[in-house]
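Chemist: Can you look at this prediction? I've put the sequence above it.
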Amino acid sequence: MAALKGRVALVTGGSRGIGRAIAISLAEAGAAVAVNYLSKSAEAQAVVEAIHGQGGRAVSVGADVSQAAAVKGMVAGVERELGPVDILINNAGIAINRPVDELTEDDFDRTMAVNLKSVFLCTQAVLPGMRKRRWGRIVNISSGAARGAGGVGPHYNTSKAGMEGMTRGYAARLVKDGITVNAVAPSLIQTDMVGAVASSASRIPLGRFGKPEECSLIVMMLIENEYMTGQTVALSGGLSFL
């Protein structure tokens, strides 16, 4: 419980699924947690209440993380409520699922903004404080679609591949400041997003969908390991290998 005591974490898209599991794991390790959401305010507040029920500190914070002004306001609000952000989990994402020949420019732009631009905006917003304190952990939630065909579409693949490139780019430039930047690439985790594109786990060698809590275990490992940076950890039940 005390491993992250005194640390403040921000989880984007933290109201449900993988984000929810990560937020709760961070709180269990002693961190104060800001649970970001876009429209699921009740779900985000439920995560906060679950953390409070365990004796932890948490707040919910609504913001569109694809917008620079919203991100700036979000980070300022978290700092007022909990303190400077030490741990950033870039988990917010969307999956616009439609036939490839029906994809529009707006579909592409929105996917890039939410899945990729948000990582840049949130990272830039917390970076000065992390550098000043010479300690920081950034974990980006990617997808097996960054390297495989995926079940959503090329716009989604591209956004996640870009996220992993951004992970390496930041990692190389921040390691001397005590900041690590890594990614987790889950495939077919039991969430609302996966439920919309995959009805069966039959093609997964393990024989089942992954659990959000299994993703949070990897995230916690990356936060605790200061020697590991610029890496992407795959989590697929044997479906694919990096």
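Modeler: Good, I have the coordinates.

Chemist: CA atoms for contacts and neighbours, from now on please.
Modeler: Noted.

Chemist: List the contacts of the closest residue to residue 45 other than its chain neighbours.
Modeler: Using Cα to Cα, 6 or more residues apart in numbering and skipping the chain neighbours, the partner closest in space to residue 45 is residue 60 (6.0 Å). Applying Cα atoms under 8 Å, 6 or more residues apart in numbering, we find residue 60 in contact with 34-37, 41, 44-45, 48.

Chemist: structure B:
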Amino acid sequence: MSNDFQPLKGKVALVTGGSRGIGAGITRKLASWGATLAVNYVDRSKPAKEIKAELEAQGTKVSLHQADLADPAAIEGLMGEIEAEHGELHILVQNAGATKFNTLENATLDQWQFVQDTNSRSTWLLAKHAIPLMRDRQGARFITITNSTTTRIIPKAGLFAAAKAGMEVLTEYLSYELAQYGIVSNCVRPGLVQTAVFNVRPDFNHGVKHELSVSPWDGEKMTTAENSADVVAMLCLDEASWIAGQTITVDGGYRLWGGISSRRTPAQAV
């Protein structure tokens, strides 16, 4: 896409967890389409400063905001910083999330609460406190990022799945409640993407081999952060304003035909 294509120029976008992994991909994509970026991170300032320097060198205005979204006071403080720095907010991408990998049998109450707070509760509170900054803004979007734990079993990810399922349902209800303020809400569900979580779950590397989408037009390919970022950006376009309350899976079709052993080339297809 040409750099002249900047449909988000003049819009302010907040990406939570926006300095690493899928969040960094979303940050870069929205910046390339002309948005001003507010990047939230939890505690690793180095990658946040690096992406800020990278994008500013390309002419994008970027602000950094440290906030642990498991803390309700931190969410209010984050919104206060956005208002002070930018005065308004057009796009909020709730990408931040965290989990504790454990079986449901052995999980503790503290682990359950931590995972709920950093995923579902933070989504509710971000939307609640963003309304004054986003209401009646042209092209306002509230977009959440879930994952594939809600659609298939991943060992020791039950806590994550429950929290992300809550996020998906919250997005549906928010799409209804935020509509009165002109805010369109949707959810994006990436396939398995190789991010820093692989350092904690090295067994995911085995799963990657089965996460390839078997495509008649593109062979075998794994989901990337950029794939998800493209869909988030698309949902921010004026042309996508009639898409609301949806959870859009971005996995190259893996959820539908992943694991099918027979593979045909386009020439073999009938």
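Modeler: Here it is on my side, so go on. Computed from a prediction, not measured in an experiment: that's the story for all the values here.

Chemist: Give me the TM-score for these two chains.
Modeler: Once the chains are laid over each other, their TM-score by TM-score structural alignment, normalised by the length of structure 1 reads 0.93; 242 aligned residues with a Cα RMSD of 1.8 Å.

Chemist: picking that back up, counterpart of the residue nearest to residue 45 of structure 1 over in structure 2?
Modeler: Residue 60 of structure 1 maps onto residue 64 in structure 2 when the alignment is built from TM-score structural alignment.

Chemist: I'd like the distance between that match and residue 58 of structure 2.
Modeler: 16 Å (Cα to Cα, to the nearest Å).

Chemist: residue ranges for the strands of structure 1, please.
Modeler: Using DSSP state E, the strands found in structure 1 span residues 8-11, 32-37, 58-62, 87-90, 136-141, 179-186, 232-235.

Chemist: Point out the most buried one among those strands.
Modeler: Ranked by mean neighbour count, the strands of structure 1 are led by strand 32-37 with a mean of 29 (mean count of other Cα atoms under 10 Å).

Chemist: which bit of structure 2 covers that one?
Modeler: With TM-score structural alignment as the criterion, strand 32-37 of structure 1 aligns to 36-41.

Chemist: Mean deviation, the matching stretch versus structure 1?
Modeler: Superposing on structure 1 and averaging over aligned pairs (mean Cα distance after the TM-score superposition for structure 1), stretch 36-41 of structure 2 comes out at 0.6 Å.

Chemist: quick one: that stretch to chain centroid distance?
Modeler: 13 Å (Cα atoms, centre = their mean, to the nearest Å).

Chemist: burial measure for residue 153 of structure 2, as a count.
Modeler: Neighbourhood size, residue 153 of structure 2 [other Cα atoms under 10 Å]: 11.

Chemist: scratch that, residue 173 of structure 2 is what I was asking about
Modeler: Counted with other Cα under 10 Å, the neighbours of residue 173 of structure 2 add up to 13.

Chemist: What does residue 210 of structure 1 correspond to in structure 2?
Modeler: Match for residue 210 of structure 1 (TM-score structural alignment): residue 223.

Chemist: Its match and residue 233 of structure 2, how far apart?
Modeler: Taking Cα to Cα, one finds residue 223 of structure 2 at 16 Å from residue 233 of structure 2.

Chemist: and what of residue 125 of structure 2?
Modeler: 23 Å.

Chemist: do residue 32 of structure 2 as well
Modeler: 10 Å.

Chemist: ok, now residue 65 of structure 2?
Modeler: Distance, residue 65 of structure 2 to residue 233 of structure 2, by Cα to Cα: 21 Å.

Chemist: do the same with residue 100 of structure 2
Modeler: When residue 100 of structure 2 is compared with residue 233 of structure 2 (using Cα to Cα), they lie 30 Å apart.
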